[in-house]
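In: missing the sequence, but the structure's below:
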């Protein structure tokens, strides 16, 4: 089973970023010569765009028996179990029920999580908590490669 998802930022984040750049542009252009101001605002706008794009460009995939979350990978043999969490369960897992040792790849604009339980005694993380817009599908794909399914 193959699963691929990008944890893209919502479109309104781009609007907020544009408004931030516009407000900074008004402040800068009011006090510095316009040539310098345009350069400063352009660089600032580019920096904001890179930050928003990179934050929302994280890929989550299950391909060829390996879970990929951004630059991190986890082979199926280290996965003991998988649990999709809905909005309320996710909120509990991130607050009152949080384990400070859990490995997190979460996004505030995605309300559902998938909890992946590890069976590697050498790993300091007992679970991975990963944001997903399709937690049932993601959990099924991870379950398919886990040792529990073999």
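Out: Great, that's in hand. In this text, all values refer to a predicted model and were calculated from it rather than measured experimentally. Numbers count the residues shown, from 1 in each chain.
In: use CA for all of it now, contacts and neighbours both
Out: Noted.
In: quick one: contacts of stretch 61-80?
Out: Applying C-alpha atoms under 8 Å, 6 or more residues apart in numbering, the contact partners of stretch 61-80 are 1-5, 58-60, 105, 116-120, 141-142, 145-148.
In: Buried ones among those residues?
Out: The neighbour-count test (16 or more other C-alpha atoms under 10 Å) marks 3, 5, 58, 60, 105, 116-119, 141-142, 145-147 as buried among the contacts of stretch 61-80.
In: let's bring in a second model and compare:
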């Protein structure tokens, strides 16, 4: 059985797209805890207290889980898009695919406080996008990805071709 993947098929203008959704087991745990909390509030009381905790806690938990899994990562139209943030590919100096240990090192003690980070703990991989923009103090982006090698290749492919030299 193939592992679950949230990497979507690509449109003509897309090079890469994925949604950083939560794994099924996290949904199961969270909804189970919400049901347990609703049962604790209910405690066998009659009337509204019998159904109201379940009608409130379970939908609120589901909405929170959907919100946590809303982040979309895409490389399209010459830019990296992470949720609402956009990075034109022309400002990308290099892209490094990171495994769990690499992500831990990049986000650890020596991390730059000016870095742009979209990290989801339930996603093992990530990419580090090193920037080359003199007007931006952000040294790099770190973005979670289930397929960091493919994302890194898509970002590198989206960069504009270097100019061939002076026309003078």
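Out: Sure thing, it's come through. Being a predicted model, the structure only gives us computed values, none of them experimental.
In: hang on, the earlier thing: and of the buried ones among the contacts of stretch 61-80 of structure 1, the nearest to residue 30 of structure 1?
Out: Comparing those against residue 30 of structure 1 with C-alpha to C-alpha places residue 58 closest, at 37.1 Å.
In: for structure 1, what spans make up the strands?
Out: According to DSSP state E, structure 1 carries its strands in the segments 3-6, 59-63, 66-69, 72-75, 79-85, 103-105, 113-118, 127-131.
In: so can I have CSV of those strands showing distance to residue 17 of structure 1?
Out: Formatted as CSV, those follow (distance: least, C-alpha to C-alpha, whole Å):
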stretch, distance to residue 17 of structure 1
strand 3-6, 20
strand 59-63, 22
strand 66-69, 25
strand 72-75, 28
strand 79-85, 30
strand 103-105, 22
strand 113-118, 26
strand 127-131, 22
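In: Buried residues in stretch 55-63 of structure 2, which are they?
Out: So, applying 16+ other C-alpha under 10 Å, buried residues of stretch 55-63 of structure 2: 57-58, 61.
In: just checking, what residue in structure 1 corresponds to residue 156 of structure 2?
Out: Aligned by TM-score structural alignment, residue 156 of structure 2 pairs with residue 143 of structure 1.
In: Likewise for residue 81 of structure 2?
Out: By TM-score structural alignment, residue 81 of structure 2 lines up with residue 68.
In: Kindly report the same for residue 119 of structure 2.
Out: Residue pairing (TM-score structural alignment): residue 119 of structure 2 is matched to residue 106 of structure 1.
In: mean deviation of the lengthiest helix in structure 1 from structure 2?
Out: In terms of residue count, the longest helix belonging to structure 1 (DSSP state H) is helix 34-55. Superposing on structure 2 and averaging over aligned pairs (mean C-alpha distance after the TM-score superposition for structure 1), helix 34-55 of structure 1 comes out at 1.9 Å.
In: Now do that helix: distance to the chain's middle.
Out: Offset of helix 34-55 of structure 1 from its chain centre (C-alpha atoms, centre = their mean, to the nearest Å): 23 Å.
In: Which secondary structure elements does that helix sit against?
Out: Packing partners of helix 34-55 of structure 1 (3 or more C-alpha pairs under 8 Å, 6 or more residues apart in numbering; DSSP states H and E): helix 11-29.
In: give me the stretch of structure 2 that the helix it packs on matches.
Out: Helix 11-29 of structure 1 maps onto residues 24-42 of structure 2, going by TM-score structural alignment.
In: mean distance, that stretch to its aligned residues in structure 1?
Out: So stretch 24-42 of structure 2 averages 0.9 Å relative to structure 1 (mean C-alpha distance after the TM-score superposition for structure 1).
In: Could you give me the buried positions within that stretch?
Out: For stretch 24-42 of structure 2, burial by neighbour count (16+ other C-alpha under 10 Å) applies to 30-31, 34-35, 37-39, 42.
In: for stretch 82-94 of structure 1, same thing?
Out: For stretch 82-94 of structure 1, a neighbour-count test (16+ other C-alpha under 10 Å) marks 82-85, 90-91, 93-94 as buried.
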